[in-house]
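Engineer: A structural model of the following input is requested.
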Amino acid sequence: MSLIVLFVLVGTPLLLTMIALSLTRGSVETGEEWTRVRWMWAVAVLIGGVVAWLLYGSLDLGRGAMLVPAVLGVAVVVGVGLGETVVRPQRPAGPRSASLVARQVSDYLPRGLTAVVLATAVLHLATLTLTTVTASPDDMGRAGRQVAAQCGTTGSAASPYPGSYYSVPMSVVFLVIGLTTVAALMAVVRRPRGFAPDEVGDDVLRRWSTTRVLAAAGAALAASHAGTAFFAGTALLRMECQRAWMEPVGWVLVASVPVALLLLGWFLGRIVTPGALPAARPQQPAGAR
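Structural biologist: Model prediction:
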């Protein structure tokens, strides 16, 4: 992967985060604390960009490059969750009210986005499973870095192929993404009110934050799948000696690359513009405290 591609992978989320900071200003009336939350997003993504850059330079044979999208996705997810956990709105003086109805994460998840993220995760994990079980050691003895086939007395091999040499560290990072996504969603939904003047505004902010968390996880999955499917598919197709499954699977993987890239663009768009006002929720009883 060239430096230009890396700059795009690292710089695009940073730019989109700054755009998001400006677009969300004034769209919903918020308190001062919400500005600090948004800046925490930007700082988290900046740190994620630095970590991605270091991984790119330290891990050999493309492993660092394959982890760049996942690391940036973790950074966005952590930034949103941490911002709404660490920053606490000021409590108004005098009597306050508290909702007697517990908020559920499912109340704030956009259904379409959630379904697409889950489908992308299943597709990507299925691809990693396939490449892991079908890979073999390369000519230097590095396990899971090429795919090979034997046809009678002749054989063929192709690399790089995303077997265990690449899939194991990617799977570890995606486990981290899954755990941080769940933690961030819970932090967003369970945080106290006060970032907006009323509960309706707070619900809007929660809906936007959950959308950003999901979209960041989806973007990491889609970008990683595009790279994995491209290298796996092209490796399978350029082999002179193939098993029966290799050519059709190779074409399916290559065909999934543009789909993943389109999804990546959509996910990034949802990070920048997470959506409109949520549907009206039923009135919740409140009690003085």
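Engineer: rest of the way, CA atoms for contacts and neighbours
Structural biologist: Will do.
Engineer: for the residue most central in space within the chain, what are its contacts?
Structural biologist: Closest to where the C-alpha atoms of the chain average out (Cα atoms, centre = their mean) is residue 217, at 2.0 Å. Contact analysis of residue 217 by Cα atoms under 8 Å, 6 or more residues apart in numbering lists 73, 74, 77, 117, 177, 178, 181.
Engineer: next up, for comparison:
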Amino acid sequence: MGGLLAGIALAGFLVLVQPDRWLGLGIALAAPALAMCVVAGVLIGEVTAAAPQGTRRSAALEVRTLRSYLPRTLTWSAAVTVTGLAALLTATGLTGDADDLGRAGRVLTLTCGADGTQSTGPWPGTYYGAPIGAAVLAGLAGAGLAARTVVGRRRPDPAVRGADDLLRRASVRTIVASAGLLAATPLAGAAALTGHILVRSSCASPALHAIGWTATALAAVAGLGACGFAAEVLLPRRTATTPPRRSDAP
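Structural biologist: Presented below is the predicted three-dimensional model:
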């Protein structure tokens, strides 16, 4: 909960207090910052969890794997979202141009035949894509570390293995949802900007108009996905009853 509250505060700060010279970059980084704080909160909670106490302790001989605790559908959804964001930012980064102040990737320049060129922005090129990509990569690295920590920590009591597995699965689910949110929100924003510029440009060819409508549809899907991931983070499932799909315990 502490990570979630810190993330909300940081996201609000980036949205409301960002300097004018950032040109909207704070809004683009707000959701990744929120997700990173949630992941950090889970990681800190697992690292600082109290170890078993007492002079006599018992342990179960078992091999736990991260795959056993991953929620299949949510994991695939997050992976597809991250892949989509990487593909879109790569494409917009390669096609973006510098604006009139030399800021790389902030505009899209299209040739209008004999009438010259038309530059339109803001375009989600490298000016926005580079920091977003760096934030998402850092967040994914933190999510991977947090998930490994959740799976690898010692059991507080082997006698309560079932309840402990449910807690691990809930923590891993929150981490995966945070990773999905980390990518879904900037994907929705970047796709919406891409679609808006391509659809409204008078210099865009029919093919570019089609790409623009496709990007607009992608923005809507990514927005719905972000809402779903956010619901998983804010309202985590703590009552799952299905055990891990695979157990290596003897």
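Engineer: so how far is residue 211 of the first structure from the residue nearest to the centre of the first structure?
Structural biologist: 10 Å (Cα to Cα, to the nearest Å).
Engineer: need the residues touching each of those two.
Structural biologist: Jointly contacting residue 217 of the first structure and residue 211 under the rule Cα under 8 Å, 6+ apart is no residue at all.
Engineer: out of the contacts of residue 217 of the first structure, who has the most neighbours?
Structural biologist: residue 77 (30 neighbours; other Cα atoms under 10 Å).
Engineer: I'd guess that residue is in a strand, am I close?
Structural biologist: No. Using DSSP: H, G, I helix; E, B strand; the rest coil, the secondary structure at residue 77 of the first structure is helix, not a strand.
Engineer: what does it align to in the second structure?
Structural biologist: Matched by TM-score structural alignment, residue 77 of the first structure corresponds to residue 39 in the second structure.
Engineer: which SS class is the residue nearest to residue 40 of the second structure when sequence neighbours are not counted?
Structural biologist: Ranked by Cα to Cα, 6 or more residues apart in numbering and with sequence neighbours excluded, the top spatial neighbour of residue 40 of the second structure is residue 3, at 6.4 Å. With three-state DSSP as the basis, residue 3 of the second structure sits in helix.
Engineer: residue 157 of the first structure too?
Structural biologist: Per three-state DSSP, residue 157 of the first structure ends up strand.
Engineer: now do the contacts for it.
Structural biologist: Residue 157 of the first structure neighbours (Cα under 8 Å, 6+ apart): 146, 147, 148, 149, 239.
Engineer: and if you look at residue 87 of the first structure?
Structural biologist: Neighbours of residue 87 of the first structure in contact, by Cα under 8 Å, 6+ apart: 33, 36, 37.
Engineer: JSON lines for the residues you listed, including secondary structure, distance to residue 68 of the first structure and neighbour count?
Structural biologist: JSON lines is the format used below for the contacts of residue 87 of the first structure (DSSP: H, G, I helix; E, B strand; the rest coil; distance: Cα to Cα, whole Å; neighbours: other Cα atoms under 10 Å):
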{"residue": "33", "secondary structure": "helix", "distance to residue 68 of the first structure": "31", "neighbour count": "17"}
{"residue": "36", "secondary structure": "helix", "distance to residue 68 of the first structure": "26", "neighbour count": "16"}
{"residue": "37", "secondary structure": "helix", "distance to residue 68 of the first structure": "24", "neighbour count": "22"}
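Engineer: tell me the residue in the first structure aligned with residue 70 of the second structure.
Structural biologist: In the first structure, residue 70 of the second structure lands on residue 109 (TM-score structural alignment).
Engineer: ok, now which ones touch its match?
Structural biologist: Per Cα under 8 Å, 6+ apart, neighbours of residue 109 of the first structure: 207, 210, 211.
Engineer: out of these, flag the one nearest to residue 85 of the first structure.
Structural biologist: Here the nearest of those to residue 85 of the first structure, counting by Cα to Cα, is residue 210; it sits at 13.5 Å.
Engineer: please name the nearest non-neighbouring residue to that closest one.
Structural biologist: Residue 210 of the first structure sits nearest to residue 185 (Cα to Cα, 6+ apart), 5.9 Å away.
Engineer: which residue numbers in the second structure go with the one helix or strand that neighbour maps to?
Structural biologist: According to DSSP states H and E, residue 185 of the first structure maps onto helix 164-190. The aligned range for helix 164-190 of the first structure in the second structure is 126-152, by TM-score structural alignment.
Engineer: check the fit of that stretch onto the first structure and give the mean distance.
Structural biologist: For stretch 126-152 of the second structure, the mean deviation from the first structure after alignment is 0.5 Å (mean Cα distance after the TM-score superposition for the first structure).
Engineer: tell me the buried residues in that stretch?
Structural biologist: Within stretch 126-152 of the second structure, the residues that count as buried by 16 or more other Cα atoms under 10 Å are 126-130, 132-133, 135-137, 139-140, 142-144, 146-147, 149-151.
Engineer: same thing with stretch 76-94 of the second structure?
Structural biologist: Buried-residue list, stretch 76-94 of the second structure, by 16+ other Cα under 10 Å: 77-79, 81-82, 84-86, 88-90, 92-93.
Engineer: which one of these is nearest residue 221 of the second structure?
Structural biologist: Looking across those and measuring by Cα to Cα, the closest to residue 221 of the second structure is residue 81, at 10.0 Å.
Engineer: where exactly do the strands run in the stretch 1-150 of the first structure?
Structural biologist: Counting by DSSP state E, counting those that start in this stretch, the stretch 1-150 of the first structure has these strands, from start to end: 97-99, 147-151.
Engineer: next SSE after the helix holding residue 185 of the first structure?
Structural biologist: Elements were assigned by DSSP H and E; along the chain past helix 164-190 of the first structure, the next helix or strand is helix 199-237.
Engineer: quick check: which of the strands of the stretch 1-150 of the first structure is buried the most?
Structural biologist: strand 147-151 (a mean of 18; mean count of other Cα atoms under 10 Å).
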